[in-house]
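Student: predicted model and sequence follow; I will ask about them next.
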Amino acid sequence: MSAPRESARDLVATLAAKHLNLGHRELRPGEDLWNLGMTSLTCMGLMLEIEDALDVELPADRLNAETFASVDGIVAAVESVQLGVPGEETRART
């Protein structure tokens, strides 16, 4: 019997803590990642690892400071992609 699949929220929180070098400190879902040391370079590495781990590709309109301000923001973007909700960029082309 395999272990239960880690939720997207848990995975994002774990990866964010890793990229921010927070050790085993747990992130609160709405905690401001930029105030914890997020930089554009950190954000890029986090985004790439999340996309690989969850097999998603975040559209360009979701790659911004607001999306990556918190675990909740990142999870909302990931879930909208997984559910097939079009982003602003996609809606503009249709």
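Tutor: Great, that's in hand.
Student: please make it C-alpha for all contacts and neighbour counts, starting now.
Tutor: Fine.
Student: do you know how far Ala69 is from Asp61?
Tutor: Distance, Ala69 to Asp61, using CA to CA, to the nearest Å: 15 Å.
Student: quick one: which of these two has more around it?
Tutor: Using other CA atoms under 10 Å, the more surrounded residue of Ala69 and Asp61 is Ala69, with 19 against 11.
Student: quick one, what contacts that one?
Tutor: Glu31, Asp32, Leu33, Trp34 (CA atoms under 8 Å, 6 or more residues apart in numbering).
Student: try this one side by side with the last:
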Amino acid sequence: MTEQPWATKFEETLRGFLPLLPDTEPIRPDLRLSDLGLDSLATVSLLLEVEEAFDVTIPDHLLTEDTFATPAGLWSVVDSLLVRDPVD
């Protein structure tokens, strides 16, 4: 089994917005989210849920079609905004 490049919480949140993705199908980084049922209204809801789940605010300049095109694109933005504890 291949480990996904994102947090489990991200996948669980994202899956809730993809009504056309079968429960048994994995979320691949390159899946086209719009092909799986993510429309403009759902994108706004997904944005709010992701921001809340990860305690981040996605700045306006990153609210692009590319950001929400694939799981990898969205995770890349979220991951870049996460506050990391410095390594001692």
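Tutor: Thanks, I have it. Keep in mind the model is a prediction, meaning the values are calculated, not measured.
Student: please work out the TM-score for the two chains.
Tutor: Overlay of the two chains. TM-score (TM-score structural alignment, normalised by the length of the second structure): 0.75; 78 aligned residues with a CA RMSD of 2.1 Å.
Student: just the buried ones from the contacts of Ala69 of the first structure, in ChimeraX syntax?
Tutor: Here is the ChimeraX command that picks out the buried ones among these, judged by 16 or more other CA atoms under 10 Å:
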select :32,33,34
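Student: possible to save the contacts of Ala69 of the first structure as TSV with secondary structure?
Tutor: What follows is these, written out as TSV (DSSP: H, G, I helix; E, B strand; the rest coil):
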residue	secondary structure
Glu31	coil
Asp32	coil
Leu33	coil
Trp34	coil
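Student: same list (the contacts of Ala69 of the first structure) but as CSV, adding distance to Leu83 of the first structure.
Tutor: Listed next are the contacts of Ala69 of the first structure as CSV, based on distance: CA to CA, whole Å:
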residue, distance to Leu83 of the first structure
Glu31, 25
Asp32, 25
Leu33, 25
Trp34, 27
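Student: which of the contacts of Ala69 of the first structure lies closest to Gly23 of the first structure?
Tutor: Gly23 of the first structure has its nearest neighbour among these in Leu33, at 14.4 Å by CA to CA.
Student: so the strand or helix carrying Glu52 of the second structure matches what in the first structure?
Tutor: For Glu52 of the second structure, the element it lies in under DSSP states H and E is helix 40-54. Mapped onto the first structure using TM-score structural alignment, helix 40-54 of the second structure covers residues 40-54.
Student: so what's the residue count around Gly73 of the first structure?
Tutor: Around Gly73 of the first structure there are 18 other residues, counting by other CA under 10 Å.
Student: hang on, it packs against Leu63?
Tutor: No - in this structure Gly73 of the first structure lies outside contact range of Leu63 using CA atoms under 8 Å: 10.8 Å.
Student: buried residues of the match of helix 40-54 of the second structure, list them for me.
Tutor: By neighbour count on 16+ other CA under 10 Å, the buried set for stretch 40-54 of the first structure is Cys43, Leu46, Met47, Glu49, Ile50.
Student: name the nearest residue to the fourth one, sequence neighbours excluded.
Tutor: Think Glu49 of the first structure. The shortest distance from Glu49 of the first structure to any non-neighbouring residue, by CA to CA, 6 or more residues apart in numbering, is to Leu15 (7.7 Å).
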